[in-house]
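Asks: Let me see the structure of the following:
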Amino acid sequence: MRSGMAQLEKISKMIKIALGSIAGFSLLVGGIGIMNMMLVAVSERTREIGLRKALGAKPLDIMAQFLIEAVAMCGVGGAIGVGLGVLAGEGMALLAVKIAKIVPEWPAVISTEWVLIAVSFSAAIGISFGLYPAIKASMLQPKEALRTE
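Replies: Okay, here's the model as predicted:
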């Protein structure tokens, strides 16, 4: 009996490691995607950035604008992910009760704490991967930026 439990715990640990690795890789790919979108936004809005700087915008203002955009994108993505996760959890609980008849009642438990952690983490991803494009935008020289098409 003990060896069976030990083996189940070992399998459970391996599954957690595999899922954690997949999640980490997905976050990295998503972060790189955010950085790429923000770099495209910087290159498309070079003239706008140059005009704002020529009119007196500080580099910190430009950087804040692009960081806020990156955080907003990641925040929306995180909120959508939480919503889909809640739906999946409810669906799995319903599946366990209605179809598999494993337990008479199995409510999905959604912790507000973990929802806040997930959305905060997605905002942190936005900050970390949006920082390079924001710095690049803030360092543009107005004269050069206005000259580009």
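
Asks: Please make it C-alpha for all contacts and neighbour counts, starting now.
Replies: Fine.

Asks: max-length helix in this protein?
Replies: When the chain is parsed with DSSP state H, its longest helix is helix 2-44.

Asks: helices and strands around it, which ones?
Replies: With contacts taken as 3 or more Cα pairs under 8 Å, 6 or more residues apart in numbering; DSSP states H and E, helix 2-44 sits against helix 59-94, helix 112-138.

Asks: Turn these into a markdown table, including mean neighbour count.
Replies: Output for the helices and strands packed on helix 2-44, formatted as a markdown table (neighbours: other Cα atoms under 10 Å):
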| stretch | mean neighbour count |
| --- | --- |
| helix 59-94 | 17 |
| helix 112-138 | 19 |
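
Asks: I have a second one here; can you model it like the first so I can compare?
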Amino acid sequence: FELTNNAAMIQAEARTQNTLSLMLGAIAAISLLVGGIGVMNIMLMTVRERTREIGIRMATGARQRDILRQFLTEAVMLSVVGGLAGIGVALIIGGILILSEVAVAFSLAAILGAFGCALITGVTFGFMPARKAARLDPVKALTSE
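Replies: Down below sits the predicted model:
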């Protein structure tokens, strides 16, 4: 004889789903952090390599907000490319899973949410390097090598 308690099985399944959701959220948060650090690193190197250009632009009349806008635009473009690449890879993997007869559901809201998170991450982590570029002293920027 075998006795089963359906309520206990439903509870166990709910706990398992909650645990998996928590792990997936943690993985997503770590991925966003790593991606943000990558954006910041690229933008910091861009600012460092283009210090003379920034100095020339500031010496010829560019305001801090112009420099800030330029580098924030670059961070956004970097994030857009990364977000589109991520969506493309996810769709390809999802297509392969569908061909392998694994049940996969695509959601436009989830895709747009992921893309929005990529943009927000890019702007958030790109702001500090952009602010650093905007606050450069034109004289020091022109004399640096």
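
Asks: returning to that earlier point: so for residue 32 of the first structure, which of the helices and strands packed on helix 2-44 of the first structure sits nearest?
Replies: Relative to residue 32 of the first structure, the nearest member of these by Cα to Cα is helix 112-138, separated by 6.8 Å.

Asks: mean shift between that closest one and the second structure?
Replies: For helix 112-138 of the first structure, the mean distance to aligned residues of the second structure following superposition is 1.1 Å (mean Cα distance after the TM-score superposition for the first structure).

Asks: who touches the residue most central in space within the second structure in this structure?
Replies: The centroid of the second structure falls nearest to residue 118 when counting by Cα atoms, centre = their mean (3.4 Å). Contacts for residue 118 of the second structure (Cα atoms under 8 Å, 6 or more residues apart in numbering) come out as 32, 79-80, 82-83.

Asks: And it, what's its match in the first structure?
Replies: In the first structure, the residue matched to residue 118 of the second structure (TM-score structural alignment) is residue 122.

Asks: and that match, how far is that from residue 143 of the first structure?
Replies: Remark: distance between residue 122 of the first structure and residue 143 of the first structure (Cα to Cα, to the nearest Å) = 36 Å.

Asks: what's the answer for residue 68 of the first structure, then?
Replies: Distance, residue 68 of the first structure to residue 143 of the first structure, using Cα to Cα: 25 Å.

Asks: thinking again about what came up before, if we go to the first structure, which of the contacts of residue 118 of the second structure are intact?
Replies: Compared against the first structure with both residues aligned by TM-score structural alignment, their matches' Cα atoms under 8 Å, those retain 79-80, 82-83.

Asks: nearest to residue 94 of the second structure, of those?
Replies: Ranked by distance to residue 94 of the second structure (Cα to Cα), these are led by residue 83 at 16.2 Å.
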